[in-house]
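Chemist: predicted model and sequence follow; I will ask about them next.
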Amino acid sequence: MAATGPAGGAERRWDRRPGVPLGPPLDAHDGAVATVATAVLDGRPAAVTGGLDGTARIWDLGNGESLGPPLTGHRGPVTAVATAEIEGRPFVLTGDDEEGTVRIWDVRGGRWLGRSLENPIWDDGVEATGWVATAEVAGRPLAVVNSDETLRVWDLPAGAERDHPRYAEGGSRVTALTVSTVDG
């Protein structure tokens, strides 16, 4: 299965073998879908979409239903989404390019945890972007976040930036971010 978020605002699920849409579009954003990620959340294949309307939504890819109300609170468009499992619970991370914040949401409760991955790293007045990707390293769920042209790594259970070097991008603005495992 594949998921797409076109400029028209409605996400589509696709059966990759014949390349045909699976059911009607998942149309709930007020405007274009800016980002999409897929994951297995609580044993169900799911998609998370972020829209130019400043909301994120979680979808059950099996039946095309929305899993709860929209995730709201960003002041700008949601331009990045990622998922993580923290202490056995599924979470969604959403980022916006206007405030430069990355919020952490409890999927089961549908609520924001009340903290963002922003301070103290964005308190220096430098423009921030809310790009985020997640990975598990040595059994710890981590988030890689971009701000002020620097990639930083956060320990998600601790809610704190890791104590190791930050990875400078050499003055280039990061517009996409992902992580992968290479050689274990």
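Modeler: Yes, it's here.
Chemist: hey, let's count contacts and neighbours off CA atoms from now on
Modeler: Noted.
Chemist: pick out the residue nearest the middle of the protein.
Modeler: Geometric centre of the chain, nearest residue: V81, 1.5 Å, by C-alpha atoms, centre = their mean.
Chemist: what about versus this one:
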Amino acid sequence: MIRTVSFSPDGTRIVSGSDDQTIRLWDAGTGQPVGEPLKGHTGLIRTVSFSPDGTRIVSGSDDQTIRLWDAGTGKSVGKPLEGHTSWITSVLFSPDGNRIISCSRDGTVRVWYAVIEDSLQDHAEEDHSPSSPRIRHLTAAISTPNTANDDFISFSSDSTHALRNTTELLACTPHDDRRSTFALLGDDGWMMGPNRRLLFWVPHASRELFYNPWTALVIPGGGVELDLSRMAHGTRWKHCYE
């Protein structure tokens, strides 16, 4: 069963999502398929949408994840966006293509940063052009007093709550994988960082609306946000006494 369809901005292509867990591109003039099916979701596809420049596709699934795709190659871009606790019912790019908004059966709306691939150290060269194929992380542009940060790791909508001194924690972790190394592990509630290091534990009652490093905003508000600006970790554990 086809669950969702959407036109490209120029009207030449159609993207569709199906119960067979695939996304397909079609020529809007001939009705013929374009390329191979886009595969990666493990649940039926409920919602798909093109970016305003037509270069990317966003999809939402019953597997509770959101995925980004290169509309030209059909390849997945970055890691799945995780945070919703039920199936995704709708996804859409912002008009400038920099963010994605999603809603879910879990009763929340989430706003996500739309690109996962570039190093945050490149933020001084940010390109906000709608036609640019690679737009850098928006979090890098947020003014923050955490000047020791090489990468912006935050579990809050307040940039001053970002984790300080991330160099040791993220050592040997590829730049395009740094946010995706953090995952709330199911029912046990432990947040793990690179190399499966335990960072902190979240009580069961606080997990549903919990902020993660991919999330820019959760609606309705009131979700759990952590202030990590004074967190001591790794060999810096003794600084917790300061």
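Modeler: Great, that's in hand. Given the structure is predicted, the values throughout are model-derived calculations rather than measurements.
Chemist: quick one: TM-score?
Modeler: The TM-score (TM-score structural alignment, normalised by the length of structure 1) is 0.57; 116 aligned residues with a C-alpha RMSD of 2.1 Å.
Chemist: re earlier: need the counterpart of the residue nearest to the centre of structure 1 in structure 2.
Modeler: Alignment note: V81 of structure 1 maps to V91 in structure 2; criterion TM-score structural alignment.
Chemist: wait, its match sits on T47?
Modeler: Yes - here V91 of structure 2 reaches T47: they are 6.2 Å apart, a contact under C-alpha atoms under 8 Å.
Chemist: give the residues shared as contacts by those two.
Modeler: Common contacts of V91 of structure 2 and T47 (C-alpha atoms under 8 Å, 6 or more residues apart in numbering): S59, G60.
Chemist: quick check: V40 of structure 1 touching W59?
Modeler: No - using C-alpha under 8 Å as the test, V40 of structure 1 is too far from W59 to be in contact (10.8 Å).
Chemist: shared neighbours of the two, anything?
Modeler: Both V40 of structure 1 and W59 are contacted by A46, under the criterion C-alpha under 8 Å, 6+ apart.
Chemist: looking at the two, which is more packed in?
Modeler: Taking other C-alpha atoms under 10 Å, V40 of structure 1 and W59 do not tie; W59 has more neighbours (21 against 15).
Chemist: and the gap between the more buried one and R75 of structure 1?
Modeler: The gap separating W59 of structure 1 from R75 of structure 1 is 22 Å, by C-alpha to C-alpha, to the nearest Å.
Chemist: first to last residue in stretch 42-61 of structure 2, what's the distance?
Modeler: End-to-end distance for stretch 42-61 of structure 2: 8 Å, by C-alpha to C-alpha.
Chemist: nope, stretch 56-75 of structure 2 is what I meant
Modeler: From its first residue to its last, stretch 56-75 of structure 2 covers 10 Å (C-alpha to C-alpha).
Chemist: against structure 1, where does that stretch fall?
Modeler: With TM-score structural alignment applied, stretch 56-75 of structure 2 matches the range 46-65 in structure 1.
Chemist: check which residues of the matching stretch are buried.
Modeler: In terms of neighbour count (16 or more other C-alpha atoms under 10 Å), stretch 46-65 of structure 1 has its buried residues at 46-61, 64.
Chemist: could you do stretch 31-40 of structure 1 as well?
Modeler: Using 16+ other C-alpha under 10 Å as the test for burial, stretch 31-40 of structure 1 gives A32, V33, A34, T35, V36, A37, T38, A39.
Chemist: the third one touches G50, doesn't it?
Modeler: Right, the one you point to is A34 of structure 1. Yes - counting by C-alpha under 8 Å, G50 is a contact partner of A34 of structure 1 at 5.7 Å.
Chemist: give the residues shared as contacts by the two.
Modeler: Counting by C-alpha under 8 Å, 6+ apart, the residues touching both A34 of structure 1 and G50 are P77, V78, T79, A80.
Chemist: going on from the helix or strand containing the last one, what's the next piece of helix or strand?
Modeler: Here A80 of structure 1, judged by DSSP states H and E, is contained in strand 78-86. Once strand 78-86 of structure 1 ends, the next helix or strand along the chain (criterion: DSSP H and E) is strand 89-96.
Chemist: lovely, talk soon.
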